[in-house]
Every structure is written in structure tokens, then in C-alpha cells.
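Peer 1: Give me the fold of what follows.
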Amino acid sequence: MAAPLICIDSRYVRRRPSGIGEVVRALIDHAPALAPDVRFLLLKHPDTQARLSAAPNVTERVVRAAANGPATMWWLARATDLTGVDLFHAPANIQPAGLAMPVVTTIHDVMWLTHPHWAARPGWRGRVDRAFYAHGIRRALRASPRIATVSAATRDAIATIDPRAADRMRITRSGVAPAFHPPAAGVVSPRGERRYVLTVGQAAPYKNHRAALDAFAVAFADRNDVDHVFVQRQGAGAAALLAQAAALGLTGRVQVMTAVGRDELIALYGHALALCHPSLIEGFGNPLAEAMACGCPVVTSDVSAMPEVTGGAALLAGPCDVPAIAAALRRVADEPRLAAMLRERGLRRAAELSWHAFAAANVAIYREVLGR
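Peer 2: Purely as a prediction, here's the structure:
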């Protein structure tokens, strides 16, 4: 009997960083070794020149269609030959139509169904985005024999929207890479002597960066020894944030970085006063795990997946409660014992978030669907 062939859509792994890209990268790093009796076909993005995996049970194929575009949604079987594939893993929220094999879909969050305005672009493009993602997610809820979710929060949200999907859901909690670790003794901060609050994430409404900056202003307007650094890895929101900073009297104390490599990001986490992450919703929230692994105290929201991911290692506040967020930031800055406790708890919590365990949970789903 031939070894089963599992196709993992890996096109989110590319030069442009993204949270889903990190998830897929971790999956393909670990799954082939965890399932040596399985063959894997990885669909890859054209700008990914190097091989995605050196495992002997992996083959790779470039697909030029966008990972979350019309060709993938409706005509993927025409865009690439999937003959012989026994199971397809769609890791980016939408289930492609017309596939002959069973499809496992990873749904990171259901924002496109519950609060699409938090994610959509403005204007007609936003209206297209809303219809597109809602269609693909609802197909997954209806037709995927198994639905993977990266947090219990997303699982519970899906069960509320579509109770019929409850029995088909499995949690595959995200992890954090070993590369994220505290700075070695004596390593100089990338910001020199300046203390700073760090906020990481794309420039989308649900990331709530305006509230993060408002809270920073309330906490530190009277202290010019603290700056606010934003790493907006996927957005063009710098102009809006800098205009907001000017209106708040913070000109020169707010920096927006859009092109940050992993090593620089790790250094920023490791020397930050705190990560301020007041998202309105998260499927998981990679910056939370990354910051904790780097020994960075975390101030985040008390909703969605944030309390689950931080596991008692963060200060929590309502994402729209600017005074509460500001008070938490000020406490971290002014209470060294609290900051040290948050660092210690964060490191312990991050050690529990394993990409190996994440991949193993996905492999268990594959075997369940294949009946092996």
C-alpha cells in the first residue's frame, strides 16, 4: 500500500513576514519528521527560491496563484495538479472549492464573520475582502471533515457561530521558535540608553494601534525618557500614527519601523520596557509568545485569545480602556519587582508553547482524517 500523500499549502512562507507564515513554517519544519510514513507535497510561493524542507518524504511545487486569491478559492485544482493527493491542508482560513480529497482547514479567527470592519481595507476592496473571506470560512465550517484552530478562544467562537462544527474542531495551539530568547548579558539595546514601549503587528484596525499610542501618551506624556516603537510588519500606517503622535505632543518620541529582520525584532523585544498589545481580537497573537520568550513584560487585552496565550504572565486590560492600559504600562515602568515577575512568568509560559507540539497536533488530525 502506497504511503498517503498530504498536500500542505505553504505559499504564506515568503519574504514578507506574516503570522500565518510563521505558523506554516513551523508546521513544515516538524511534520515530515513526525510522520515519516507519509509523503508531503508543499505548494510554495514563487518568491521562495530555497527549498522549504530537506526531509526525504517532501516534494515541492511552485504555484503562482495567490494563496488567498480567486484561483485558490475556486480553481485550485486547475492551477496545479493535485492528482494522487489523499488530504489537503488549507492553513489560511479559507477552504478551496472543488477539491476531490478531504480538506483540513486551519481557521485562525472568525473576525471576517463577526467583525469584518476590523480587518478589511477601506472602500470597495474592503467589501470584496469581506465577501471573499466569509465565503471561504463558511465553506470550511460546512465541509471540512476537521477544522484546526490555534486557540481555544477561536474554537469557542466558531462553536457559537456554527454549533454543527463543534465536533469537527481540534485545537492546534501555536508556539514560539527557539530563536526568540532573552538577550545575553552585556548586549547593548538597539535603542541605546532610551527606554521604550514596543508594539508589534500589522497596521489593521483590529490591532488597535491608535489605542496603544493613546495609552502611551497617558502613561508617559510627562516623562520624556520613554519612547514608543511600533513594528508594523505588513502595513502602511506610519503616517497616521506619526500624525497622531504629533497631535498628542509626542513628536520625536514615536518611531514606526516597517522592515525589521528577525534578529532585530528579537533584540527589540529583549530590551523593551514592555510589549503593549491591546488587540481587539486574535486567533493566537504571535507577538505575545515572542515577547514572553525574550523576557519582555507584556501588557495585553483581556479578551479573545490574549489571556489564554499569556496564561497569567501578563497584565490585562480592556482593549478600549485607555486609562487601564496606561496604568498597566506605568506600573511596569515604575515597579521593578512587578516587571521582574512578569519576565519570569513570561519565560515559563513561553516554554510551554511548542511548535513541535503544534505540528504533532496537526499530524494527529491528518491521521484521524485518513483513518490511520
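Peer 1: From here on, just use CA atoms for contacts and neighbour counts.
Peer 2: Will do.
Peer 1: where's the closest residue to Met169 other than its chain neighbours, which helix or strand?
Peer 2: Excluding the flanking residues, the one nearest Met169 by Cα to Cα, 6 or more residues apart in numbering is Ile147, at 4.6 Å. Secondary structure here is read from DSSP states H and E; on that basis Ile147 sits in strand 146-149.
Peer 1: Against which helices or strands is that strand packed?
Peer 2: Applying 3 or more Cα pairs under 8 Å, 6 or more residues apart in numbering; DSSP states H and E, one finds that strand 146-149 contacts strand 103-106, strand 169-171, helix 355-370.
Peer 1: what about Arg349, neighbour count?
Peer 2: Taking other Cα atoms under 10 Å as the neighbour definition, Arg349 ends up with a count of 18.
Peer 1: outside of stretch 77-95, which residues touch it?
Peer 2: Outside of stretch 77-95, the residues that reach it under the criterion Cα atoms under 8 Å, 6 or more residues apart in numbering are 4-9, 20, 24, 63, 65, 68, 71-73, 96, 98-99, 101-109, 133, 135-137, 139-140, 144, 366, 370.
Peer 1: List the buried residues in that stretch.
Peer 2: Along stretch 77-95, the positions that meet the burial threshold by neighbour count (16 or more other Cα atoms under 10 Å) are 77, 82, 85-95.
Peer 1: Stretch 15-32 now?
Peer 2: Under 16+ other Cα under 10 Å, the buried positions of stretch 15-32 are 17-32.
Peer 1: now swap in stretch 131-151 and tell me
Peer 2: Quick answer for stretch 131-151 (16+ other Cα under 10 Å): 132-141, 143-151.
Peer 1: Can you tell me which of the contacts of stretch 77-95 are buried?
Peer 2: Using 16+ other Cα under 10 Å, the buried ones in the contacts of stretch 77-95 are 4-9, 20, 24, 63, 65, 68, 71-73, 96, 99, 102-109, 133, 135-137, 139-140, 144, 366.
Peer 1: Those in strands, which ones?
Peer 2: Using DSSP state E, the subset of those located in strands is Leu5, Ile6, Cys7, Ile8, Asp9, Val103, Val104, Thr105, Thr106.
Peer 1: Now tabulate those residues in a markdown table and tack on distance to Gly311.
Peer 2: Listed next are these as a markdown table, based on distance: Cα to Cα, whole Å:
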| residue | distance to Gly311 |
| --- | --- |
| Leu5 | 37 |
| Ile6 | 33 |
| Cys7 | 33 |
| Ile8 | 30 |
| Asp9 | 31 |
| Val103 | 31 |
| Val104 | 28 |
| Thr105 | 26 |
| Thr106 | 23 |
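Peer 1: Here is the second sequence; please produce its structure so I can put it next to the first one:
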Amino acid sequence: MKVAIDAQLTVGSATGIGEYVSGLIGALQARDVQVTILREPRLDPWRFDRRLLWDQVLLPLSASRSGADLLHCASGTMPVMRRLPSVITVHDVAWLRAQEHARAYARYYFGEFSAGRYERATRVIVDSSFSKEELLACTRVDPSRVDVVHPGVANDYFSIVRSRKNHAFILAVGTIERRKNLEVLIRALSGLDRQVRLVVVGPGTEYEAYCRDLASSLRVADRVDWRGYIPRATLLDLFAHAAVVAVPSLYEGFGYAAAQALCAGAPVIVSDAPSLVEVVAGRAPVLAAGDSSAWTEQLNAIVSNADAAENRARAVRDDAMMRFSWRVAAAQTCEVYQKALAA
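Peer 2: Okay, here's the model as predicted:
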């Protein structure tokens, strides 16, 4: 089987989707699938005009010349014109739900326009059962063409050795946007011991300015460490030392940070967003996304009783490693490819 994979979101500083694409490629190659990696390093995928040029012009040209049997659009967007059977991974439908703060052209392209591409794909992969429900609610995609495949977590999270020292910081990882609900952690921080810090990793949006102002108004600005993009080794070190990984999102298609924390053996708390509940599967505390007092209470319980929290996290680590194995995810993805080729 020869598969061409859109890997443009691995260019530059990769986010969760870039992590997904890189992990999938490596796992497919380990299964001896012939993978052609399609990317153009000279194009910044985070500039809309460059993304559009790649998606709709260069990607279909590259795919048609690749000699592949199948095109996998693993980043959630797909060209209008294509000659090969196609599989698309839809990571979430947030652009169809609520992105009122985004520019109109981005809302249209990543929302309504992309929904039309989902409906024309040979097969559609989603990251969670919740994402499948959302996709079917927001589009006219045929349910029989949709497959749920949980992404894997990179092996280097499995090999993290948790520090025995009590490092009193909360780790939040992900793009700083409204649906990530970082404000609830800042409000919770104001009720915790002043030695406890919040470390925020990920690219910012206009929402970051709001969060910074909130931190200042609550007099915790000196306890919030804004890291932006960081090298992978540094991120792994943070997972090794964080007292707890907090994922308070209002909306997620999956919840990579929660899965990574489980696999790293780090204590984790998530919101009651359905996909996060699905990811932790009863193995971590779940709190109402907007209840900052509940977050304060649970974070304080973990930070003040680190040994018990570590023991609970260690007890579910092996299970998480099996649930979020790239070996399993690649096998399931290959089954989807076979369905697409047989269609």
C-alpha cells in the first residue's frame, strides 16, 4: 500500500495536529506502509494565504505526482480537486461550532468550506466518539464512512521518569484560545498557596492578552509563566516535574495534553468536556469547566498531597500506554485505508 500524507502542519513549531501527523507517519512506516510525506518547508502553514496555496494548489499537485494509491489529509483540510481516493482526519468541528473571534474568511474556510470537503472524502477518521457525534450533527457526512481512531501518544512520554521532588507548578499545554478556558486556572491559582505557579505552554492569540490582564487583576501575574513554543525536550521535562497537568477546556475534539499526561504518569485534572471525559475514562478527576472554586479545591488537594496523587497516576499509566499506542492507532488507520481503496 502506498499512501501520500499531508504533513504540512509539521513545518515549523508543531501543535497537537503536527504531533498527530508525525506520530502517524512513524507508526505507519514501522508497519512497512510506503509513505510519501507531502510538505513544503518554505511555506508557513500558520499564514492563511500560504495554507490556502498549499491545500488547494500544491498539495493536489504533489499527491498526483507521488505514485500513491491513496491521499490522507491528516490535518483536517482537503483540496477540492484530487485524483486519488481520500481519507481525511477531522480533529474537531470547533470552526462549525463557535469561532466568533476569528476572521470571517478563516471561519468560512475552516468551517463551512471544509465541511463540504468532509462530505466528499472517501473515508473520514475522527479522534473520538464525541467528535463523530459532533461531525454528524454539523455536516451531512454519511455515518457509514466515519471511523473513530484514537490518536497515539509518542513513545518518549512513555519513558518519562517522574521527579520525586514536589515541584509546585500546574502545567497547561495548548494554543491559548477561548475554548481552552485558561482563565479558570488563573482564577483557581489566586486561591492557592503563593508558592504554586502556573506554567502555560503554547502559542498565543488575542485571548492571551485577556488572560494576562486577568492575572494582573487577581495579583497572580508573577506566578504565571508564559512559555510560548518550547523545544520538545523542555516540554517532556515539564511533564516529568509538574505537580499536575490541568486541561480545563470548554471544547475539545480529543485532548492530547490529557492523554500525554496519563502516559507520562503525571497527575491530571480535566473539565467535563465530553471528549476529555472519554480520554480519561474514569482515571482522573473531572470538574465542571466553569467552576473555579472546584478547580482550586482539587488542585490544592493534589499539590498538598503529592505522594497520593503520584500513586494514583502511576496506577493507571500502563493502561494509558495501551489505549494510546501508536501501534494500535496505525493498525486501525490501515483498516480505514483498506476500506477507502475498496470503495
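Peer 1: Quick TM-score on the pair, please.
Peer 2: Once the chains are laid over each other, their TM-score by TM-score structural alignment, normalised by the length of structure 2 reads 0.89; 339 aligned residues with a Cα RMSD of 2.7 Å.
Peer 1: And for the counterpart of Asp142 of structure 2 in structure 1, the neighbour number?
Peer 2: For Asp142 of structure 2, the aligned position in structure 1 is occupied by Ala165, per TM-score structural alignment. Using other Cα under 10 Å, the number of residues around Ala165 of structure 1 comes to 20.
Peer 1: Relative to Pro96 of structure 1, how far out is Ala165 of structure 1?
Peer 2: 18 Å (Cα to Cα, to the nearest Å).
Peer 1: and what of Leu82 of structure 1?
Peer 2: Here Leu82 of structure 1 is placed at a distance of 12 Å from Pro96 of structure 1 (Cα to Cα).
Peer 1: all helices for the stretch 101-250 of structure 1, in order.
Peer 2: With DSSP state H, counting those that start in this stretch applied, the stretch 101-250 of structure 1 shows helices at 111-114, 123-143, 152-161, 209-220, 238-247, listed in chain order.
Peer 1: Highest mean neighbour count across the ones you listed, which stretch is it?
Peer 2: Highest mean neighbour count of the helices of the stretch 101-250 of structure 1: helix 209-220, a mean of 22 (counted as mean count of other Cα atoms under 10 Å).
Peer 1: residues in contact with that one?
Peer 2: Outside of helix 209-220 of structure 1, the residues within contact range by Cα under 8 Å, 6+ apart are 197, 199, 203, 226, 228, 241, 244-245, 248, 250, 276-279, 319-320, 322-323, 325-327, 329-330.
Peer 1: Residue in structure 1 paired with Leu24 of structure 2?
Peer 2: Taking TM-score structural alignment for the superposition, Leu24 of structure 2 sits opposite Leu27 in structure 1.
Peer 1: In this structure its match contacts Ala359, no?
Peer 2: Yes: using Cα atoms under 8 Å, Leu27 of structure 1 makes contact with Ala359 at a distance of 5.0 Å.
Peer 1: still on that earlier bit, so which of the helices of the stretch 101-250 of structure 1 gets nearest Leu353 of structure 1?
Peer 2: helix 152-161 (13.9 Å; Cα to Cα).
Peer 1: Alignment lookup: Arg123 of structure 2 to structure 1.
Peer 2: Aligned partner of Arg123 of structure 2 by TM-score structural alignment: Arg146.
Peer 1: now Ala301 of structure 2
Peer 2: Using TM-score structural alignment as the criterion, Ala301 of structure 2 maps onto Arg331 of structure 1.
Peer 1: With Glu112 of structure 2 instead?
Peer 2: Matched to structure 1 by TM-score structural alignment, Glu112 of structure 2 sits across from His135.
Peer 1: could you measure the residue nearest to that match when sequence neighbours are not counted against Leu315 of structure 1, distance?
Peer 2: The shortest distance from His135 of structure 1 to any non-neighbouring residue, by Cα to Cα, 6+ apart, is to Ile94 (7.9 Å). Using Cα to Cα, Ile94 of structure 1 is found at 33 Å from Leu315 of structure 1.
Peer 1: which one is Gln99 of structure 2 nearest to, not counting chain neighbours?
Peer 2: By the measure of Cα to Cα, 6+ apart, the closest residue to Gln99 of structure 2 outside its immediate chain neighbours is Arg107, 6.8 Å from it.
Peer 1: do Phe169 of structure 2 as well
Peer 2: Here the nearest residue to Phe169 of structure 2 in space, its sequence neighbours aside, is Arg197; by Cα to Cα, 6+ apart that works out to 4.6 Å.
Peer 1: count of neighbours near the equivalent of that neighbour over in structure 1?
Peer 2: Arg197 of structure 2 maps onto Asp227 of structure 1 when the alignment is built from TM-score structural alignment. By other Cα under 10 Å, the residues close to Asp227 of structure 1 number 23.
Peer 1: try the one 5 residues further on
Peer 2: The number of residues packed around Gln232 of structure 1, counting by other Cα under 10 Å, is 21.
Peer 1: pretty sure it contacts Lys207?
Peer 2: No: using Cα under 8 Å, Gln232 of structure 1 is not in contact with Lys207; the gap is 10.0 Å.
Peer 1: Find residues that contact each of the two.
Peer 2: The contact sets of Gln232 of structure 1 and Lys207 overlap at Gly201 (Cα under 8 Å, 6+ apart).
Peer 1: got a list of contacts for stretch 1-12 of structure 2?
Peer 2: If you take Cα under 8 Å, 6+ apart as the criterion, stretch 1-12 of structure 2 is touched by 15, 17-19, 21-22, 25, 33-41, 44-45, 59, 63, 66-75.
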